[in-house]
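K.L.:
Requesting a structural model of the entry that follows:
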Amino acid sequence: MDDWKSNPRDKSLLRLTWSDDFEDLYTLGSDIYIHIFSQFPACKTLFPWIPKYEAEGKDFTDGPEFRAQALRFVQTISHVVENVYHLDRMEGYLYDIGQRHVQYASRGFKPEYWDIFQDAMQAALTNRMNTIPQLGMEDRKRAIMIWRDIALYIIVHMKEGYNDGLKGINRFPVELIM
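P.N.:
Next comes the predicted model:
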């Protein structure tokens, strides 16, 4: 990803393919979680409100908890996009999110779930690129590659924070995290 960070055209394409529109963000977050839950239903155990909805025969995706979770995840992506010209500032932020996920190990969070989240982000973002009519074929292909790099960047740093957190290590003092 280092060579990508220095490429202004890719950064411009990234911004062109991103939307801060609330409904767009919610749709993207929903798509990410729906992909995760459809491919790996065991991940639902991380969210204690899901069984409550399912026991009542209700669709958990209609609940405010799901909406909040979907938006929380895309806010992280949005924060990375906003700081695309200063990605070095994002490492501590993402690492800290990974550190905070250590608390979910007791609910069943497993290290391999990071890969599941990365795959879901890539799938949802690829679908999103395929719905942007103003992208030509070459820009669409490049945008998909850029978003794969962004998903990898996000997950690599979260995973590092999580793995270090399991060992009781924190490489980033609180004052260095955005």
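K.L.:
Could you use CA atoms for every contact and neighbour count after this?
P.N.:
Fine.
K.L.:
Can you mark which positions in the longest helix belonging to the chain are buried?
P.N.:
Ranked by number of residues, the top helix in the chain under DSSP state H is helix 137-166. With burial defined by 16 or more other CA atoms under 10 Å, the residues of helix 137-166 counted as buried are 140, 142-144, 146-148, 150-166.
K.L.:
Also this sequence, please, to line up against the first:
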Amino acid sequence: MTARTPTEIPSTPEDKKLMEKTWSEEFDVLLTLGSDIYNNIFKNMTACKRLFPWVIKYEDEGVDWKKSTEFKDQALKFVQVIDTVVWGIIDGEKSVPYLYDVGQRHVQYASRGFKANYWDVFLDAMQYAQDQRIPKMTTLTAQEKLRAKQIWHDVAAYIIKHMKAGFFDGQKGVDRYAEK
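P.N.:
Model (predicted):
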């Protein structure tokens, strides 16, 4: 899948309404979305498992880590980031400093093997998970489903773009949002 890079986040009232309509605050929906994202990441870049020591531990013990509390917690952490961005877009707030900070915090995971190209794996996983979820939405027309996929691709690209910026600056010891 080739990611599209948006010039801006969804800003028309229609796009915001469709984004809100296709987002859910339901626990089970969020857990499934986050789980689908991480399952896709681990399937396409197994090296990412090293970032989560509990995955390796459970695999060594022959335990299904997908049912673990740690996995569920991690899946929910990821969708919390998406949720913050979604409501920031809907409410007209900018989420850039927040996403930048998340990227900055990922510099600490370089010691566990986090690499810059993992951002693209996360982007593809977010887009794939939404591509699987949206067609199942029975309240949307075919045209709305197509547009919703485009919106969610743009939102995912927006999220990763600003996390990457924080990560790359963090590697250089730069924080453009730090108080001076």
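K.L.:
What count of nearby residues applies to whichever residue in the second structure pairs up with residue 46 of the first structure?
P.N.:
Using TM-score structural alignment as the criterion, residue 46 of the first structure maps onto residue 51 of the second structure. Per other CA atoms under 10 Å, the neighbour tally for residue 51 of the second structure reads 15.
K.L.:
what's the spacing between the closest residue to residue 51 of the second structure other than its chain neighbours and residue 50 of the second structure?
P.N.:
Spatially, and ignoring its direct neighbours in sequence, residue 51 of the second structure is nearest to residue 112 (5.5 Å; CA to CA, 6 or more residues apart in numbering). Distance of residue 112 of the second structure to residue 50 of the second structure, given as CA to CA, to the nearest Å: 7 Å.
K.L.:
do the same with residue 67 of the second structure
P.N.:
18 Å.
K.L.:
same check, this time on residue 84 of the second structure
P.N.:
Note on residue 84 of the second structure: its distance to residue 50 of the second structure, by CA to CA, is 27 Å.
K.L.:
more crowded one of residue 67 and residue 50 of the second structure?
P.N.:
A count of neighbours by other CA under 10 Å puts residue 50 above the other of residue 67 of the second structure and residue 50, at 15 against 9.
K.L.:
The more buried one and residue 115 of the second structure: what is the separation?
P.N.:
Distance, residue 50 of the second structure to residue 115 of the second structure, using CA to CA: 11 Å.
K.L.:
any shared contact partners between these two?
P.N.:
Listed as contacting both residue 50 of the second structure and residue 115 by CA atoms under 8 Å, 6 or more residues apart in numbering is no residue at all.
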